[in-house]
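In: sequence unavailable; structure follows:
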């Protein structure tokens, strides 16, 4: 069964989390993770000025997601950086193109979840997750978060992301901080958790 991981990553933080989510999905027998990017909307010269060209090149092997893939997947997990406490514009534009899928109920009953990144500890992780979850609910998806069974989200001995609404990472204001091992473990846990629930629902 296919679990689709659809993400946008400018500097590579969400790409690293997406890979960890995929590793978690693949731990469940019979479940296969498929990584897909959403279309880029920034001009190439702007990406270069933002210093993101190398990170974008590193993700070029990941195909861009099609709308047909959303409907054929057994479950979908979305990953997005935070932009002013909400999902990024690239993800919003992609999801805004799913009106016909919504009209025919193409995602109704599919398990789904969200993971994200922010620049700072309190940069809108939970608002991004919750506002993204609203779109999943409008599509009739079965929302799955990151339960406290993953105890790593309660750690106070280090700076770390993590929320019951989904796995998160903190990138730092200059993007220099990549996901910690604890944050990657959270992403793996969420991927495995969603894959397990998907398997149970489909059995």
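Out: Yes, it's here. The model shown is predicted, which means the values in this text are computed figures rather than measured ones. Numbering: from 1, shown residues only.

In: for the rest of this, base every contact and every neighbour count on C-alpha atoms.
Out: Will do.

In: which residue is nearest the middle of this protein?
Out: residue 79 (1.8 Å; Cα atoms, centre = their mean).

In: quick check, it in a helix?
Out: No. If the criterion is DSSP: H, G, I helix; E, B strand; the rest coil, then residue 79 is strand and not within a helix.

In: and it, how far from residue 70?
Out: According to Cα to Cα, to the nearest Å, residue 79 stands 14 Å off from residue 70.

In: do residue 31 as well
Out: 16 Å.

In: now the residue nearest to the centre of the chain: closest residue in space, sequence neighbours ignored.
Out: Take residue 79 and drop its neighbours on the chain: the residue closest to it by Cα to Cα, 6 or more residues apart in numbering is residue 7, 4.3 Å away.

In: is it true that that neighbour touches residue 88?
Out: No. Residue 7 lies out of contact with residue 88 (Cα atoms under 8 Å); the separation is 10.3 Å.

In: for this protein, what spans make up the helices?
Out: According to DSSP state H, the chain carries its helices in the segments 13-26, 44-49, 53-58, 67-72, 89-96, 99-103, 125-138, 181-202.

In: which residues are contacting stretch 92-104?
Out: Residues outside stretch 92-104 that contact it (Cα atoms under 8 Å, 6 or more residues apart in numbering) are 38-39, 67, 71, 107, 135, 138-139.

In: A further structure is provided below for comparison with the first:
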């Protein structure tokens, strides 16, 4: 059975919603899927000052856990056009896996969230690719897997690099129904690609 990990970081629950949507979509395809959070790097004091809500009760991923899965759906918030520091810290902790190439021939895809339409969703995906390349992880983009990608009737996040949402500059905007639908398609597309490889192997 194909094993997929949905791995996210979320400060104000936007990426949590995206991750849960992706998880539901992978499970609908009958794969073994689990959801994890990357470790928090901010102190409780700082989180309180930022008015961050409590974290969801999902397990915290550790680098060694990555070896148990065939593919990863990374749900990554953007900070200045790249992955937030919590994700960067987690990636930096995988040096031992890199040394043994333990993640080679695994698969990954990226779903993002930004505060604004031009906040760097594509650059977040692009600047995450070096991590994949060093580990030998195969990147699976969304492409234009659904006609919803061409929707011009409403504000829409994401693109061929991957699905996403726009949180608004103040974090008040929640993922739209259209964005969540594309997240579902993205997850199904990723599962299909990874499952074909697993079955062929």
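Out: Perfect, I can see it now. These figures come from a predicted structure and were not determined experimentally.

In: and the TM-score between these chains?
Out: Once the chains are overlaid, their TM-score stands at 0.95 when taken by TM-score structural alignment, normalised by the length of structure 2; 198 aligned residues with a Cα RMSD of 1.0 Å.

In: quick one on the thing from earlier: ok, the residue nearest to residue 79 of structure 1 - contacts?
Out: 14-15, 18, 35-38, 78-80, 91.

In: mind running it again at 7 Å?
Out: 36-38, 78-80 (Cα atoms under 7 Å, 6 or more residues apart in numbering).

In: thinking again about what came up before, and the helices of structure 1: which comes nearest residue 145 of structure 1?
Out: For residue 145 of structure 1, the closest of the helices of structure 1 is helix 181-202, at 7.0 Å, according to Cα to Cα.

In: which helices and strands sit right next to that closest one?
Out: Judged by 3 or more Cα pairs under 7 Å, 6 or more residues apart in numbering; DSSP states H and E, helix 181-202 of structure 1 is in contact with helix 13-26.

In: follow-up on the earlier one: please indicate which of the contacts of stretch 92-104 of structure 1 are buried?
Out: Buried members of the contacts of stretch 92-104 of structure 1, counted by 16 or more other Cα atoms under 10 Å: 38-39, 71, 107, 139.

In: list just the nearest of those to residue 124 of structure 1.
Out: Among those, residue 38 lies closest to residue 124 of structure 1 (Cα to Cα), at 21.3 Å.

In: isn't that closest one up against residue 64?
Out: Yes. Counting by Cα atoms under 7 Å, residue 38 of structure 1 does reach residue 64; the two are 5.5 Å apart.

In: about what we covered before: how about the contacts of residue 7 of structure 1, which pair is most distant?
Out: 36 and 80 (12.3 Å).

In: of these two, who's got more company?
Out: More neighbours surround residue 80 than the other of residue 36 of structure 1 and residue 80, with 32 against 22 (other Cα atoms under 10 Å).

In: one step back: among the contacts of stretch 92-104 of structure 1, which two are most distant?
Out: Largest pairwise distance in those, by Cα to Cα, is 21.9 Å, between 39 and 138.

In: to which residue of structure 2 is residue 69 of structure 1 aligned?
Out: Mapped onto structure 2 by TM-score structural alignment, residue 69 of structure 1 lines up with residue 65.

In: picking up where we left off before, give me whichever of the helices of structure 1 is most buried.
Out: helix 13-26 (a mean of 25; mean count of other Cα atoms under 10 Å).

In: can you find the partner of residue 115 of structure 2 in structure 1?
Out: In structure 1, residue 115 of structure 2 lands on residue 119 (TM-score structural alignment).

In: what count of nearby residues applies to that match?
Out: Residues near residue 119 of structure 1, counting by other Cα under 10 Å: 20.

In: for residue 144 of structure 1, which non-adjacent residue is spatially closest?
Out: residue 113 (5.2 Å).

In: circling back to that earlier point, any common contacting residues for residue 7 and residue 88 of structure 1?
Out: residue 80.

In: corresponding residues in structure 1 for stretch 155-171 of structure 2?
Out: The alignment of stretch 155-171 of structure 2 onto structure 1 (TM-score structural alignment) spans residues 159-175.

In: could you save the buried ones among the contacts of stretch 92-104 of structure 1 as a markdown table and add columns showing distance to residue 193 of structure 1?
Out: Output for these, formatted as a markdown table (distance: Cα to Cα, whole Å):
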| residue | distance to residue 193 of structure 1 |
| --- | --- |
| 38 | 23 |
| 39 | 27 |
| 71 | 21 |
| 107 | 19 |
| 139 | 21 |
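
In: closest one to residue 184 of structure 1 out of the residues you listed, please.
Out: Distance to residue 184 of structure 1, by Cα to Cα, is smallest for residue 38 among those, at 21.2 Å.

In: ok, now how distant is the nearest residue to residue 182 of structure 1 once chain neighbours are set aside from residue 39 of structure 1?
Out: In this structure, residue 182 of structure 1 finds its nearest non-sequential neighbour in residue 152, 6.3 Å apart by Cα to Cα, 6+ apart. As judged by Cα to Cα, residue 152 of structure 1 and residue 39 of structure 1 stand 32 Å apart.

In: how about residue 161 of structure 1?
Out: 26 Å.
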